[in-house]
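Participant: Sequence first, predicted coordinates after that:
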Amino acid sequence: MSAETWTAVSGGVVGVASAVATFWGGRAARRTRRQENRDDFTTIVKELRTDLTTVKAELGKQKTESVRQAERLSDQDQALAWLSNRVRVLVGYIRERGMEPPAPAPMSERARRHIHHIDG
């Protein structure tokens, strides 16, 4: 074989080896379907954990607000009971003295549901 033939053959071998290396490197760098699914699952789980943390924080705020509103309603209930009793005592006192208390102002139906026992 001549030097030119050796050069041509070695160039061909180098070209084929280069093509195989490129193909193999490209194949090795490519991600498998399993890897893609795992990464998708990891992303979804991470997002769910973030959303769950947000939901827990919001639930904590709602519970705090609920407790605050329950205390406020309880305080208002006690205030209405005290006022109802006070009005009842005053009306009784006025009637004992032989007078009639002034007529009450009109009351809305919403208010009447809560303090209907005052006029009774």
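Facilitator: Noted; the coordinates are in hand.
Participant: C-alpha from now on. contacts and neighbour counts both.
Facilitator: Fine.
Participant: burial of V13, as a residue count?
Facilitator: By the measure other CA atoms under 10 Å, the count of residues near V13 is 12.
Participant: gap between the helix ranked longest in the chain and the chain center?
Facilitator: Longest among the helix segments of the chain by residue count, using DSSP state H, is helix 33-96. For helix 33-96, the distance from its own C-alpha centre to the chain's C-alpha centre is 13 Å (CA atoms, centre = their mean, to the nearest Å).
Participant: and for the helix or strand just after that helix, what are the contacting residues?
Facilitator: Toward the C-terminal end, the helix or strand that comes next after helix 33-96 (DSSP states H and E) is helix 109-115. When contacts are taken as CA atoms under 8 Å, 6 or more residues apart in numbering, the neighbours of helix 109-115 outside the stretch itself are 80, 84.
Participant: here comes the other one, which I'd like you to weigh against the first:
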Amino acid sequence: MRPEMLTALSALAVAIVTAIGGIVTTVIGRRQPRRPRGADRRDDFTAVTDKLGEHIARLEREAEQDRQQADQDRARISAQDFALRYIAGWSRSLVAYMRQAHLEPPPPPQPVPEEVRPYLHDLNS
């Protein structure tokens, strides 16, 4: 036999062995435990549904905590508003008492900020 023929036969033998190995690998790879078709998709769907359920429950808990915090903040702001109105009314009554006694009340210790001016109606009186 010539060397070219020997090379061709060895290449053919390698190709045949490779093809048989590929077929065996494919058959073994496709063997799975008997499960109905679409079972993988159902498992994926339930996993995703469970994750979404957990995420929704967490979001609902956070929303409830935010609502409770907002209620607490509203109550605190309302109490602070009442306290500030009480103090402003009390200081106005003191200023009125001093003026009634013909005394001049001292000026504010610092310029009044522009954000506060709408809430102090008798600032210039």
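Facilitator: Okay, I see it. Here the structure is a predicted model, which is why all the values come from computation and not from measurement.
Participant: May I have the TM-score of the superposed chains?
Facilitator: These two chains, once laid on top of each other, score a TM-score of 0.69 by TM-score structural alignment, normalised by the length of the first structure; 96 aligned residues with a CA RMSD of 2.4 Å.
Participant: how far apart are the longest helix of the first structure and its match in the second structure?
Facilitator: Taken against the second structure, helix 33-96 of the first structure registers an average deviation of 0.8 Å after superposition, with mean CA distance after the TM-score superposition for the first structure.
Participant: Just list what that helix packs against, helices and strands only.
Facilitator: Packing contacts for helix 33-96 of the first structure, counted by 3 or more CA pairs under 8 Å, 6 or more residues apart in numbering; DSSP states H and E, involve no helix or strand.
Participant: Go again with 10 Å.
Facilitator: Packing partners of helix 33-96 of the first structure (3 or more CA pairs under 10 Å, 6 or more residues apart in numbering; DSSP states H and E): helix 109-115.
Participant: Report the buried residues of the helix it packs on.
Facilitator: For helix 109-115 of the first structure, burial by neighbour count (16 or more other CA atoms under 10 Å) applies to I115.
Participant: what about stretch 89-107 of the first structure, start to end distance?
Facilitator: Terminal residues of stretch 89-107 of the first structure lie 20 Å apart, using CA to CA, to the nearest Å.
Participant: How about residues contacting that stretch?
Facilitator: Here stretch 89-107 of the first structure makes contact (CA atoms under 10 Å, 6 or more residues apart in numbering) with 83-87, 112, 115-116, 118-119.
Participant: Now it: buried residues?
Facilitator: By neighbour count on 16+ other CA under 10 Å, the buried set for stretch 89-107 of the first structure is V91.
Participant: can you tell me which residues contact A17 of the first structure?
Facilitator: Applying CA under 10 Å, 6+ apart, the residues near A17 of the first structure are 11, 23.
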